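> Pasting the sequence and the predicted model now:
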Amino acid sequence: MRDKIQRILEILTAFFFLNMLWIIFCLPIITIFPSTMTMFSIVRRWKQNEIDYDLAKLFFSEFKENARKYFLLGVVWLIFGILLIIDYFFIITIQFEARNLLFGLLFLGTFIYLGMSLFIFGIAVNFDLPKKAIIKNAFLYTIGKLGTTVLTVMILVSMVIICYIVPYLLWIIGSITAFFIYTTMSNMNRATWEKDSSQK
């Protein structure tokens, strides 16, 4: 019993430190994308192998590689997210006839954006693909694997709501969310997800 409790505490500590590193590396804002990519890469390692507790060295090494490969993509993706927020503000504050129609289209666009964002992280860390292929496959997965998309987006939204209700969970919920999302993606699409992942 004591060993099990100790193991649980060790795992929670690992998720806590991973989450803290993710938050620290996200602080410049424009590094959110490579930092999140790094977190997904590490939870992928944890799912396939034992948890690596030398997190600082591992995170920094992975972050440098992801920043080199995905920094510009991350900036563009962040701009798209900001534009969506501006659109919501515009629709909410201004009255016009087509408001409900535009709100519905914006909601659909947001769903696709969130789904693609999650799949981009999952695909990029699992498959060795060019950036254009990653984006293309993220879109195809988002539309073609609707069940996975809905479930992963629901996990993300639920975790955000939980964190809003219990703010101190911010210090650990990001890494746990990434683990649940990646696990859901890989388990629900096991045939394709594991086909080439060993080449990564």
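Cool, got the structure.

> okay, CA-based contacts and neighbour counts for the rest of this
Fine.

> which helices and strands does the helix ranked longest in the chain pack with?
Ranked by residue count under DSSP state H, the longest helix found in the chain is helix 55-93. Applying 3 or more CA pairs under 8 Å, 6 or more residues apart in numbering; DSSP states H and E, we find helix 55-93 packed against helix 2-26, helix 32-48, helix 99-126.

> Of these, flag the one that's most buried.
helix 32-48 (a mean of 22; mean count of other CA atoms under 10 Å).

> Tell me the gap between that helix and the middle of its chain.
Relative to the centre of its chain, helix 32-48 is centred 8 Å away, using CA atoms, centre = their mean, to the nearest Å.

> Put this next to the first one:
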Amino acid sequence: MELTGWRGAIYRYMDLAMKLAYLNILWLVGIFIGLGIVGFFPSTVAMFSVIRKMQDDDIDIKIFTHFKREYKKEFIKSNLFGYTWAILGLIIYVDLLFFRGISTLWSLIISFFIFILGAIYVASLLYAFPLYVHYKLNFKQYFKNCLLIVLSNPLFAVLMVLGFYFPYYFMIKVPGLIPFFGGSLISFILMSISNKLFTSLEGVKSPNYERNEKNY
């Protein structure tokens, strides 16, 4: 018998919490198996992929089976994808430090523009994994669409930043929750916001948005 009313709501939230806790443990195990260096990105992609399936009304998904399959399938590609983002971020960070160390008007102006570029980069990065698991695109299209989404939908970009910051801040204040929700809760929120945006974009024919078939 299916529970309804407030009992049903509590049951669904508790069930979701247990699934997210289990998924977060799988995420940490995946990172550990890859020794961190080559395990973080495939484990993160697998986690986002599971969450996407859960939010597509497939709440009874076999989490371990799907996670394992996506981890193995996306191992190489996700590392290339992730480390490309990491290198871009490192370049922006080093450039910002370099120009901030020069006491001239031009360096100050350049530092300001690099800072703006860094803010756009961070917002685009938050879309990187949701977009990766939602669409089949080539690397150029992934980066292009992340940038276009941020620039054309600034409100959603702000929501994504807040969707990352608040659960992150909460985890820092209650560190005992990190092993159970440190990655999965943030991913769930980011995927939820992204899904709403992707749905609206799929309903609008835009020449600037690269569309392709979904992964599933």
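Received it, and whenever you're ready, just let me know what you need. Predicted model, so just to flag it, every value in this text is computed and none were measured.

> circling back to that earlier point, what angle separates the longest helix of the first structure from helix 99-126?
Taking axes from the mean of the first three to the mean of the last three CA atoms, to 10 degrees, helix 55-93 of the first structure and helix 99-126 form an angle of 170 degrees between their directions.

> before we move on, back to that, would you turn the helices and strands packed on helix 55-93 of the first structure into TSV with distance to F63 of the first structure?
Formatted as TSV, those follow (distance: least, CA to CA, whole Å):
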stretch	distance to F63 of the first structure
helix 2-26	9
helix 32-48	5
helix 99-126	12
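
> can you tell me which of those comes nearest to F179 of the first structure?
Checking these against F179 of the first structure by CA to CA gives helix 32-48 as the closest, at 5.5 Å.

> okay, and the closest one goes to which residues in the second structure?
Residues 40-56 of the second structure are where helix 32-48 of the first structure lands when matched by TM-score structural alignment.

> Also stretch 113-122 of the first structure?
The aligned range for stretch 113-122 of the first structure is 121-130, by TM-score structural alignment.

> residues making contact with the matching stretch?
Here stretch 121-130 of the second structure makes contact (CA atoms under 8 Å, 6 or more residues apart in numbering) with 44-45, 48, 85, 89, 142-143, 146-147, 149-150, 157-158, 160-161, 190-191, 194.

> Going by neighbour count, which residues in stretch 86-103 of the second structure are buried?
For stretch 86-103 of the second structure, burial by neighbour count (16 or more other CA atoms under 10 Å) applies to 89, 92, 95-96, 99-100.

> Between which two of those residues is the distance greatest?
Checking these with CA to CA, the most distant pair is G89 and R100, at 16.5 Å.

> ok, back up a step: L55 of the first structure is nearest to which of the helices and strands packed on helix 55-93 of the first structure?
Closest to L55 of the first structure of those is helix 2-26 (CA to CA; 6.8 Å).

> now that closest one, how far from the chain's geometric center?
Using CA atoms, centre = their mean, the distance from the centre of helix 2-26 of the first structure to the centre of the chain it belongs to is 18 Å.

> Repeat that for stretch 76-89 of the first structure.
17 Å.

> quick one: it to the second structure mean distance?
In the superposition with the second structure, the average deviation recorded for stretch 76-89 of the first structure is 4.2 Å (mean CA distance after the TM-score superposition for the first structure).
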